[in-house]
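J.: how would this look folded up:
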Amino acid sequence: MKLGVEPRFIPPAAPQHNGRHERMHRTLKDETAKSPASDRMEQQARFDAFRRSYNEERPHEALEQTTPASHWSRPGRLLPERIDEPWYDADHEVRRVRSEGSIKWRGETVFIGEALAGELVGLAELEDGGHIVRFIGRDLGVIDPALRFHRFAPPRARLRSAVETQRKPE
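T.: Next up is the predicted model:
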């Protein structure tokens, strides 16, 4: 998002919305991980061979039986040398997301999301006493007065347990 790339969410458990990507993962698993390698070096070699084959040798039906590498060209723009930290209005309190995806808020640990580890988020108070959590220009969710985070995007299955562990006993 710092570079202007916006996430697009699909409903949980709806691979038909992202079929090409899901198919690539199935092929990757079939060719590299069914009966995994005996060590990390051998496993990495399998991944490297798969990447080379998938992109440079294997024809793709969606590309009229050509390879992805034959369509790739270097981007016309370079990434910036330095990416500035997000800036928030004066009515926001700013917190840095910890490596496990949480922030310290009102004396409690609140899980926001692992994808934001190391990033600054802004929190602005709402009329009901909750706080909206923002990253750059995107509203991520709300921390309610009971200090529970409610995300606006559909929750990922593997994060649900992390969110549940952050809830205070009632």
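
J.: okay, CA-based contacts and neighbour counts for the rest of this
T.: Will do.

J.: would you list every one of the helices in this protein?
T.: For the chain, the helices defined by DSSP state H occupy 19-32, 40-52, 157-166.

J.: For the shortest one, name the packing helices and strands.
T.: The helices and strands touching helix 157-166, judged by 3 or more Cα pairs under 8 Å, 6 or more residues apart in numbering; DSSP states H and E, are strand 108-111.

J.: How about the strand it packs on, which residues are buried there?
T.: 109-111 (16 or more other Cα atoms under 10 Å).

J.: Quick check: of those, which lies closest to L78?
T.: Set against L78, the nearest of the buried residues of strand 108-111 by Cα to Cα is F111 (33.8 Å).

J.: give me the number of residues near the spatially closest residue to the closest one that is not a sequence neighbour?
T.: Excluding the flanking residues, the one nearest F111 by Cα to Cα, 6 or more residues apart in numbering is S102, at 4.0 Å. Residues lying near S102 (other Cα atoms under 10 Å) number 23.

J.: Check E42 too.
T.: Quick note: E42 (other Cα under 10 Å) scores 12 neighbours.

J.: run this one through as well so I can compare:
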Amino acid sequence: MANEVWTVDFKGWWHTRDGERCEPLTVRDEHTRYLLDIRAVESARTETIRMCFERIFRIYGLPEAIRSDNGPPFASNRSILGLTRLSAWWVALGIDLERGRPGKPQDNGGHERMHLDISNELQSCADADARAQQAAFDIWRKTFNEERPHESLGMAFPAEVYAKSPRAYLDSPADIDYPGMLRRKVHRTGVIGVDGIQIRLSTAFAGWSVGLQPIDPDRFEVYFAKLRIGTIELSSASFTGVASHPGETVCKPQQNYS
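T.: Okay, the predicted model is just below:
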């Protein structure tokens, strides 16, 4: 189904003819092959990529899941469940996360095949400057969506089978509610306070609230949106995050607490 999974990646960079670095971000609907965006971004910083996704979400709505690789800004091998500020925002919006296995580009094979076309048809003949290159991207995207039939679609064009998501994006939520749980706001340093004790979680959750579900007088299960992210033990002032294993591909809600 359309919007069940979107795939995202960076194509890899090249120089325009005036020497400017060009690194396109590509976002694609997996089922219909519809290319939602190809954008020459100024950087891979969270703020830059979030702005790109805000624009895409406003046009097309929200997908059920987003699949990425395990690199920044989409994921971090040093964070709880690989969450970053960007992917934590996706979770807060109710989007599930899928990740390919490290070193296995075939897990996102259709996206990689599209990148090969971009290499052959765009990178091989770089444009004069960034503005011209983006104009070329826009034309190529229109051609890809509206003029190239796909065998997997019964030789239909992606634009013939894609439809916007019914899950409209109005704005980012101010915070997250946790019915029946204690709620604590995560400081910009990644720390929360519980009974006067400072507990470090992750800066991926900075600015958001987490939910605390008591297990016993000394321990709490910790939730971010509908993800259980770990356990707090007050007596040792410690937090133990949920283990994330190499090759883990899906980061979905582990419990519906509402």
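
J.: Could I get the TM-score for this pair?
T.: Laid over one another, the chains give 0.59 as their TM-score (TM-score structural alignment, normalised by the length of structure 1), with 147 aligned residues with a Cα RMSD of 4.0 Å.

J.: thinking again about what came up before, isn't the residue nearest to F111 of structure 1 up against G118?
T.: No. S102 of structure 1 is beyond contact range of G118, at 9.9 Å (criterion: Cα atoms under 8 Å).

J.: Can you check which residues contact both of these two?
T.: Counting by Cα atoms under 8 Å, 6 or more residues apart in numbering, S102 of structure 1 and G118 have no contacts in common.

J.: Hmm, Q213 of structure 2 is touching F220, no?
T.: Yes. The criterion here is Cα under 8 Å, and Q213 of structure 2 meets it with F220 at 5.2 Å.

J.: three-state assignment of the residue positioned nearest the centre of structure 2?
T.: Nearest to the mean C-alpha position of structure 2, counting by Cα atoms, centre = their mean, stands S87 at 4.6 Å. Look at S87 of structure 2: counting by DSSP: H, G, I helix; E, B strand; the rest coil, its state is helix.

J.: residue contacts, S209 of structure 2?
T.: 175-177, 183-186, 224 are the contacts of S209 of structure 2 under Cα under 8 Å, 6+ apart.

J.: filter those to the buried ones?
T.: By 16+ other Cα under 10 Å, those give 176-177, 183-186, 224 as buried.

J.: related to what we said a few turns ago, what's the spacing between the residue nearest to F111 of structure 1 and W87 of structure 1?
T.: Remark: distance between S102 of structure 1 and W87 of structure 1 (Cα to Cα, to the nearest Å) = 20 Å.

J.: before we move on, back to that, from the contacts of S209 of structure 2, pick the one nearest E151 of structure 2.
T.: F224 (40.8 Å).

J.: Now check that closest one against structure 1: what is it aligned to?
T.: The alignment partner of F224 of structure 2 in structure 1, by TM-score structural alignment, is F135.

J.: What of D96 of structure 2?
T.: Per TM-score structural alignment, D96 of structure 2 is aligned with E6.

J.: same thing with Y169 of structure 2?
T.: So, by TM-score structural alignment, Y169 of structure 2 is matched to L79.
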